[in-house]
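In: Pasting a predicted model and its sequence here:
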Amino acid sequence: MSLFRKIFGSGNDASKEENQSEYNAPNPSSLPVDELFTFNFKKNGGKFIYCENISEVKEQFENILEENDWFESDVMCYEPKLFNLLEENKLNYNSQNKPKFLFASCENLIADEGSILFSSNQIKQNKPNELPDNIVILATTSQILETKSDGLRVIKKKYDKDYPTNITTIKYFEKVQDEDFLTYGSSAKNLYLLLLEDL
């Protein structure tokens, strides 16, 4: 049984963590990088769904579609490796209409701030505020890194000469009640993360 399943349960289980008071919350500085990401991601308002294999990814993706009534909708997706999952669910990714959600992978998951690191490979030249309000991300546990600078190093090494542009992160997944200068200009997204175990 995987570490994630032990700590957070399966995607089908009701989240016990939501019932905990803030006094029972773990000390973030003492957590391993994967647990730190999950803790900060949920604190930012993201919806986390852990999957052990591809069939669970497909099942949970269908659950998201059903929950939001997105079947047979228009979707923003720029990655051919993801088209098959959209076609299986009769989702149109070629339309010029306003899409219901973005379906993408990501470059990395950043643990210390619970954010998602994107590049032009996933979102082309769109700024975060130009993306749909709803986002579904498919990522793997091996993509979890501690800091943003770790993520930039991995991008530089991975792409060598064909370096992607428009590298950005999305950190806020629900509207912030008390806006301050740290959240100024950020656009909150309703974000689901399908995290596939690959370690």
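Out: Thanks, I have it.

In: all contacts plus neighbour counts: C-alpha atoms, from now on.
Out: Noted.

In: Just give the closest residue to Lys189, not the sequence neighbours.
Out: Nearest non-adjacent residue to Lys189, counting by C-alpha to C-alpha, 6 or more residues apart in numbering: Phe173, 4.5 Å away.

In: where's that neighbour, which helix or strand?
Out: Using DSSP states H and E, Phe173 sits in no helix or strand.

In: what sits against it?
Out: Residues counted as contacts of Phe173 (C-alpha atoms under 8 Å, 6 or more residues apart in numbering) are Asn44, Gly45, Gly46, Ala188, Lys189, Asn190, Leu191.

In: Among those residues, which lie within strands?
Out: Among the contacts of Phe173, the residues falling in strands (DSSP state E) are Asn190, Leu191.

In: Second structure follows, compare the two:
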Amino acid sequence: MSLFKKLFSSGPTNSEEEKEVNRISFEQNIPVDEQFIFNFKRNGGKFLYCDSITEVKEQFENILEENDWFESEAICFEPTLFSLLKENNIFFDSPKNPKFLLATCENLVSDEGSISFSSNQIKQKKPHELPINMVIIAYTSQIIAGKSEILCAIKNKYKKEYPTNITTIKYFEKAQEEDFTQYGSAAKNLYLILLEDL
């Protein structure tokens, strides 16, 4: 390709077109769980797979040890997770300087590798109001194909009294360069502990 064609070309080069076709083909031919893991890790998330509750507890302790969070403070709004914090001497009742958020989620969105939350996990807080560090516990059955399925999944799960403040977090590391697609979003240092339940 000539220099002028490269400079003034409005479309992608053949190699860029081929890469995009290969990427789309790859993403369409893999199962949603594998696609989620691929996209989640590409977004900078840290992924830990578990077969049992015992493994979940072990992985949580490993995260605490890795980050020196034992006997620190955390935010957690879900009573089902309080025992995990108590076992590790993590203070969560009105914390003043929380090191991380411990929560579950609504769904894991495969096509973009994001995680959806509602008021059941984060109350009325916006993502930028939450700690930068997050530990999320989810199940493989929560993986959905696309963002358009979030509301349907929530309606099926709750039947009545739908939660509010439905939001997604997609970026799990700060962009190396200025990236307009991340404008207005808060990058999180996120660990996902995924428990097999299918």
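Out: Structure's in. What do you need? Everything numeric here is computed off the predicted structure, so don't read it as measured data.

In: hang on, the earlier thing: in structure 2, which of the contacts of Phe173 of structure 1 still touch?
Out: Using both residues aligned by TM-score structural alignment, their matches' C-alpha atoms under 8 Å, structure 2 keeps these contacts from these: Asn44, Gly45, Gly46, Ala188, Lys189, Asn190, Leu191.

In: Would you check that the last one makes contact with Pro132?
Out: No: shown here, Leu191 of structure 1 and Pro132 do not form a contact pair, counting by C-alpha atoms under 8 Å, at 10.3 Å.

In: okay, those two: which has more neighbours?
Out: Counted by other C-alpha atoms under 10 Å, Leu191 of structure 1 and Pro132 do not tie: Leu191 has more neighbours, with 22 against 17.

In: check contacts around that one.
Out: Counting by C-alpha under 8 Å, 6+ apart, Leu191 of structure 1 touches Gly46, Lys47, Asn134, Ile135, Val136, Ile137, Phe173.

In: how about 6 Å then?
Out: Gly46, Asn134, Ile135, Val136, Phe173 (C-alpha atoms under 6 Å, 6 or more residues apart in numbering).

In: okay, now Gln121 of structure 2: neighbour count?
Out: When neighbours are defined as other C-alpha under 10 Å, Gln121 of structure 2 has 22 of them.

In: ok, and it, which helix or strand is that part of?
Out: Element membership of Gln121 of structure 2 [criterion: DSSP H and E] is helix 119-122.

In: ok, residues contacting that helix?
Out: Under C-alpha under 6 Å, 6+ apart, the answer for helix 119-122 of structure 2 is Ala103, Pro163, Thr164, Asn165.

In: go on, stretch 46-53 of structure 2?
Out: By C-alpha under 6 Å, 6+ apart, stretch 46-53 of structure 2 touches Tyr191, Leu192, Ile193, Leu194, Leu195, Glu196.

In: quick one: it to chain centroid distance?
Out: Relative to its chain's centre, stretch 46-53 of structure 2 lies at 14 Å (C-alpha atoms, centre = their mean, to the nearest Å).

In: Show me which residues of it are buried.
Out: Lys46, Tyr49, Cys50 (16 or more other C-alpha atoms under 10 Å).

In: Let me have the residues you listed in TSV, extended by distance to Asp68 of structure 2.
Out: Formatted as TSV, the buried residues of stretch 46-53 of structure 2 follow (distance: C-alpha to C-alpha, whole Å):
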residue	distance to Asp68 of structure 2
Lys46	17
Tyr49	21
Cys50	22
